[in-house]
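> What follows is a predicted structure for the sequence shown.
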Amino acid sequence: MRVPFTKMHGLGNDFVVLDARAEPLPPIDRAMARALADRRIGIGCDQLILLEGSDCADFRMRIFNADGGEVEACGNASRAIALLHGAKAQVETSGGTITVEPMDGGARIDMGTPRFGWEEIPLAYAMDTLSMPVGWEGLEGPAAVNVGNPHVIFFVEDTGIVPLDRLGPLIERDALFPERVNVNVAHVAGPETIDLRVWERGAGLTRACGTGACATAVAAMRRGLVSGRKVAVNLPGGTLDIEWTSGDRILMTGPAATSFTGSFEWSDYA
C-alpha cells in the first residue's frame, strides 16, 4: 500500500504528517513510528503526526515522538496542521481539545488552560510547582506546568552554557516524573522577551518547542519575571508570540511551513 505524507516544520521542529481522515490507515505501533522518524533509514522527523476522524472535534491529531512513544500535545505541529487543514478548526488531542487558525505564513493556536497541580503535571509526590525544591547539578528551583504535556522550566542567566544535551535526558527520566518530562532552560532577556532552549521528551534537543514556549511564558508570568501577559519567546529556530489571556487561555502565534510531499510503501516500515 502506497501512503502519501507531507513533511512540515515549525521553526525547524519537523514533522511527517499522515492524513487518515478520509481513508483510515492500519494501526501504527512504536516500532513503525520510530522507523519513519529515523533520519537515516526513514523519512526523518522529530515527530510523526497522524490525523484521524473525531467524534468530539473537527478531527483528531495523534503525536508520536522520534523514539516511537505517543505523547499528548505539540504546539509546533498544531500550527503545521492548521496550515494543512486550511481553516479554523477544533482539534482533539490526548492533552485536550485545541483551536487552530491558519494565518499568513503560520497559525494562531488556542492551547487551552495551563495546569499547575503536582498531580496534574504529574509529579511522583506533592510539592510546590511554582518553585520546586529540587535540583540537578546546579539547575535548581524549577517551575512545573502542564500545557497538554508536562514541562519543567529552569530560569538561568545564560541558556547557552547549560549542558542540556547531558542534563536533559537525566531530568526527563528522573523518578520524580512518572510520565517523563520536557526540560526547558530560559533566560528573561527583557520585560517582554524570553530566550529558551528545550530538551524535548522522546525527541531530544530541538530547534523549537511550542508547548515549551507556552509553559515557560506562563511560568515567567506567574513568577513576575515579565511585565505583562504577552511575551516573545526566542528559540534556536525562531520566535513565538505567547499570550496568557485574562480568561486563562494560552494563545500561541508563529510560523509553520510545508517542506515537501512524498509517499512510501507501508510494508517497508510496518
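Happy to help now that I have it. This structure is a prediction, so every number in the text was calculated from the model and none was measured.

> drop to CA atoms for contacts and neighbour counts, all remaining ones
OK.

> how far away is the spatially most central residue of the chain from residue 120?
Centroid check for the chain by Cα atoms, centre = their mean gives residue 74 as the closest residue, at 3.4 Å. Going from residue 74 to residue 120 by Cα to Cα, to the nearest Å gives 18 Å.

> now swap in residue 99 and tell me
Residue 99 is 21 Å from residue 120, by Cα to Cα.

> just residue 1 next, same as before
On the measure of Cα to Cα, residue 1 and residue 120 end up 41 Å apart.

> now residue 23
35 Å.

> same thing with residue 41?
37 Å.

> Kindly report the same for residue 187.
Counting by Cα to Cα - residue 187 and residue 120 are separated by 25 Å.

> the more surrounded of those two?
residue 187 (22 against 16; other Cα atoms under 10 Å).

> now for the one helix or strand that one maps to, which elements pack on it?
Assigned by DSSP states H and E, residue 187 belongs to strand 182-190. Applying 3 or more Cα pairs under 8 Å, 6 or more residues apart in numbering; DSSP states H and E, one finds that strand 182-190 contacts strand 150-155, helix 164-172, strand 193-200, helix 210-222.

> Please name the spatially closest residue to residue 115 (chain neighbours excluded).
Nearest residue to residue 115, sequence neighbours excluded (Cα to Cα, 6 or more residues apart in numbering): residue 146, at 5.0 Å.

> Could you pull up the residues touching that neighbour?
114-116, 120-121, 215 (Cα atoms under 8 Å, 6 or more residues apart in numbering).

> again, only this time at 10 Å
95, 113-118, 120-122, 152, 181-182, 211-212, 214-215 (Cα atoms under 10 Å, 6 or more residues apart in numbering).

> Second structure for comparison follows:
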Amino acid sequence: MRVPFIKMHGLGNDFIVLDARDAPLPPVDADVARALADRHTGIGCDQLILLQPSEQADFRMRIFNHDGGEVEACGNASRAVALLHAAPARVETGGGLIDLRPADGGASVDMGVPRFGWEDIPLAYPMDTLTMPVGWDMLEEPGAANVGNPHVVFFIEDCDAVPLETLGPLVETDALFPQAVNVNVATIESRTRLRLRVWERGAGLTRACGTGACAAAVVAIRRKRVGRSVTVALPGGELQIDWGEDGRITMTGPATESFRGEFEWDDFA
C-alpha cells in the first residue's frame, strides 16, 4: 500500500503529516510512528502528525513524538496544519479543541486557556506552580503550566549556558512529574521579549516548541516580568505570543511545507 505524506516544519521543528481525513489508513501506533520518524532508516521527523475525521470539530489532529509516544498538543504542528488546510478550522486534539487561522507564510492558533493547578500539570503532590520550591543543579524554582501538554519553565540569566542535553532528561523523567514534562529554560531580555530553549518530552532538544513558547510567556506574565504580548526567540526563529484578558493564548508564527512523497506502508508497519 503506497501512502502519501507531506513533510513540513515550523521554525525547524519538523513533521511528517499523514492526511487520513478522506481516505482511511491502517492503524498508526507507536511502532509505526517511531519507524517513520527515524532519521537514518525512515523519513525522519520530530513528530508524526495524523489528520483524521472528527465528530466534534472540522477534523482531528493526533501527534506522535519521535520516540513513538502520543502527546496532547503541538503548537508548531498546529501552524503547519493550518497552512496545509488553507482555511480557518476548529481542530480536535488530545489537549482539547483549538482554532487555526492561516496567515501569510504561517498561521495564528488559538491555543485555549492555560491551566496552572498542580493536578493539571500533573505533579505527584500539591505545590504552588507559580514558583515551585524544587531544583535540579543550576535549574531552580520553575513555574509550571499546562497549555495542552505539561511544561516547567526556568528563568536563567543566560539560557544558552544551560547544559540542557544533560539536565533536560533529568527533569523530564523526575518522579515529581508522573506523566513526564517538557523542560524550558528562558532568559527575559525586555518587557516584550524573551529567549527560550526547550527539551521536549519524548523528542529531546528541539529548534522550536510552540507550546513551550506559550508556557514560557504565560509563566513570565504571571510573575509580572513581561507584558501580555511577548516575542519568544527560539533557536529556529521567533513566535508572537499574546495572552488575552479573556485568558486565551494566541500564538502566531511561520510554517513551511518542505516536500511531498510516498512510502510503502508495509516497510514501516
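The structure has been received and is ready for your questions. Only a predicted model underlies this, so the values are computations on that prediction, with no experimental measurement involved.

> What about the corresponding residue of structure 2 for residue 266 of structure 1, how many residues nearby?
Under the alignment (TM-score structural alignment), residue 266 of structure 1 pairs with residue 265 of structure 2. For residue 265 of structure 2, the neighbour count with other Cα under 10 Å is 15.

> Sticking with residue 9 of structure 1, tell me its helix or strand.
In the assignment (DSSP H and E), residue 9 of structure 1 maps to strand 2-10.

> Could you do residue 252 of structure 2 as well?
strand 249-254.

> quick one on the thing from earlier: in this structure the residue nearest to the centre of structure 1 contacts residue 210, no?
Yes: between residue 74 of structure 1 and residue 210 a contact is recorded at 6.6 Å, counting by Cα atoms under 10 Å.

> mind listing the strands for the stretch 1-150 of structure 1?
Under the criterion DSSP state E, counting those that start in this stretch, the stretch 1-150 of structure 1 carries strands at the ranges 2-10, 13-19, 47-52, 59-65, 70-71, 89-93, 96-103, 106-110, 135-136, 139-140, 143-146, 150-155.

> any residues in contact with both of residue 74 and residue 210 of structure 1?
Contacts common to residue 74 of structure 1 and residue 210, judged by Cα under 10 Å, 6+ apart, are residue 111.

> Flag every buried residue along stretch 164-183 of structure 1.
Across stretch 164-183 of structure 1, burial judged by 16 or more other Cα atoms under 10 Å covers 164, 168-169, 171-173, 177, 179-183.

> right, I mislabeled it, should have said stretch 138-151 of structure 1
140-151.

> Please apply the same query to stretch 35-54 of structure 1.
35-38, 42-53.

> Among the residues you listed, which one lies nearest to residue 261 of structure 1?
residue 43 (10.7 Å; Cα to Cα).

> For the nearest residue to that closest one once chain neighbours are set aside, give its distance to residue 129 of structure 1.
Nearest residue to residue 43 of structure 1, sequence neighbours excluded (Cα to Cα, 6+ apart): residue 36, at 5.5 Å. Counting by Cα to Cα, the gap from residue 36 of structure 1 to residue 129 of structure 1 is 36 Å.

> again, but for residue 49 of structure 1
Counting by Cα to Cα, the gap from residue 49 of structure 1 to residue 129 of structure 1 is 30 Å.

> Please apply the same query to residue 191 of structure 1.
Distance from residue 191 of structure 1 to residue 129 of structure 1, by Cα to Cα: 23 Å.

> Check the gap between the closest residue to residue 94 of structure 1 other than its chain neighbours and residue 225 of structure 1 for me.
Using Cα to Cα, 6+ apart and skipping the chain neighbours, the partner closest in space to residue 94 of structure 1 is residue 72 (4.5 Å). From residue 72 of structure 1 across to residue 225 of structure 1, the span is 28 Å (Cα to Cα).

> Next: residue 58 of structure 1.
Counting by Cα to Cα - residue 58 of structure 1 and residue 225 of structure 1 are separated by 37 Å.

> Of those two, give the one with the bigger neighbour count.
residue 225 (18 against 15).

> show me the contacts for that one.
Contacts of residue 225 of structure 1 (Cα under 10 Å, 6+ apart): 155, 187-192, 194, 217, 219.

> 7 Å instead?
With contact set as Cα atoms under 7 Å, 6 or more residues apart in numbering, residue 225 of structure 1 has no partners.

> now swap in residue 10 of structure 1 and tell me
Contacts of residue 10 of structure 1 (Cα under 7 Å, 6+ apart): 76-77, 80, 255-257.

> If we use 8 Å, what do you get?
Residue 10 of structure 1 neighbours (Cα under 8 Å, 6+ apart): 76-77, 79-80, 208, 254-257.

> what about burial for those, which qualify?
76-77, 79-80, 208, 254-257.

> List just the nearest of these to residue 133 of structure 1.
residue 208 (27.4 Å).

> and the gap between that closest one and residue 65 of structure 1?
Residue 208 of structure 1 is 14 Å from residue 65 of structure 1, by Cα to Cα.

> Residue 175 of structure 1 now?
20 Å.

> try residue 221 of structure 1
On the measure of Cα to Cα, residue 221 of structure 1 and residue 65 of structure 1 end up 29 Å apart.

> For the two, indicate the residue with more neighbours.
Each of residue 221 of structure 1 and residue 65 has its neighbours counted (other Cα under 10 Å); residue 65 has more, 24 against 18.
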